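Peer 1: 3D, please:
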Amino acid sequence: MDKYIFDESNGLWYELQGDYYIPCLIFSEEETQPIGLWGQRHKEYLKEHKQFLYTSMLIDGTLNSYLADIDRRAQERLLLLTKQIAEQENVTEQLKADNQIEWVRQIQTFGFSLKSQL
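Peer 2: Purely as a prediction, here's the structure:
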């Protein structure tokens, strides 16, 4: 029996270990992208509720880049919401320059209302 075989139907290499062929799964450099809080949360969601999708993406080598993209988009959305709420509450850089304590109080106040929107 050959030590390595290639399956054309799925594009994977297999290595003979004992009596069984085990897939050779090597992650590309793309897989080393850091994943933040939102990407980690989405990963847990996929593991719990979308197991087939999670496993498929893991095998295809697309899971990490997908989670990194989810994390990036969530961060952008959070910054946008923060900016919009700051404008609504009239929390400006001028307020920060004039009265730092009031600026911090207002930032903390709408920080809690922002969490309830997420």
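
Peer 1: CA only for contacts and neighbour counts going forward, please
Peer 2: Noted.

Peer 1: which residues in this structure form helices?
Peer 2: 37-49, 51-60, 63-88, 93-98, 100-117 (DSSP state H).

Peer 1: Next, the buried residues of the second one.
Peer 2: Of the residues in helix 51-60, those scored as buried under the neighbour-count criterion (16 or more other CA atoms under 10 Å) are residue 54.

Peer 1: And that helix, how far out from the chain middle?
Peer 2: Distance of helix 51-60 from its chain centroid, counting by CA atoms, centre = their mean, to the nearest Å, is 15 Å.

Peer 1: before we go on, could you also do this sequence so I can check it against the first one:
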Amino acid sequence: MKKHIYEESNRLSYTMHGDYYLPDLVVNEEEPTYGKYGMLRKQFLKVHRPARYQYLLMTGELTAHLNRVDQEAREQVKIMLKQMAEKQGVTEQMKMQDQMKWVGLMNSIKACAEEIVLKERIYM
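Peer 2: As a prediction, the model looks like this:
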């Protein structure tokens, strides 16, 4: 029997250890660059989708996936903030006239936008 084999279907190489072929896995030591939403997605995958998490980790696609999810979530929150603020009449004029009211409304809008993004992008 061969000491090393390469499986074309899953793009993994294997080495014979005793009577078994074990995959040659290497942990990628690159520093993660994803943000808040990427970290939340990673935790969700670990706990609720362990098979998907392991697949992404073993194929080296985890960091790219988390970066993509993080970027998409940030863009969606930004767009929703703008749309919701316009719809509720939160303007720069209000900011100058009553700053505390403006801050309260913007905080409320941001919390709503983030909750929607978490449900639609992160926890699915």
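
Peer 1: In TSV, list the helices of structure 1 along with distance to residue 25 of structure 1.
Peer 2: Compiled in TSV, those are given as follows (distance: least, CA to CA, whole Å):
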stretch	distance to residue 25 of structure 1
helix 37-49	19
helix 51-60	7
helix 63-88	13
helix 93-98	51
helix 100-117	39
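
Peer 1: So which of these is nearest residue 18 of structure 1?
Peer 2: Nearest to residue 18 of structure 1, of all the helices of structure 1, is helix 51-60, at 22.3 Å by CA to CA.

Peer 1: which residues are in contact with the closest one?
Peer 2: Contacts to helix 51-60 of structure 1, defined as CA atoms under 8 Å, 6 or more residues apart in numbering, come from residues 25, 43, 46-47, 63-64.

Peer 1: and the two most separated of those?
Peer 2: Longest span within these, CA to CA: 25 and 46, 20.1 Å.

Peer 1: Any buried residues in the lengthiest strand in structure 1, and which?
Peer 2: In structure 1, assigned by DSSP state E, the strand with the most residues is strand 12-17. With burial defined by 16+ other CA under 10 Å, the residues of strand 12-17 of structure 1 counted as buried are residue 14.

Peer 1: try stretch 71-88 of structure 1
Peer 2: In stretch 71-88 of structure 1, counting by 16+ other CA under 10 Å, buried: 71-72, 74-75, 82, 85-86.

Peer 1: What is the nearest of those residues to residue 9 of structure 1?
Peer 2: The closest of these, once distances to residue 9 of structure 1 are taken by CA to CA, is residue 71, at 32.7 Å.

Peer 1: Mind telling me what residue 70 of structure 1 corresponds to in structure 2?
Peer 2: The alignment partner of residue 70 of structure 1 in structure 2, by TM-score structural alignment, is residue 69.

Peer 1: Near its match, how many other residues are there?
Peer 2: Residues lying near residue 69 of structure 2 (other CA atoms under 10 Å) number 22.
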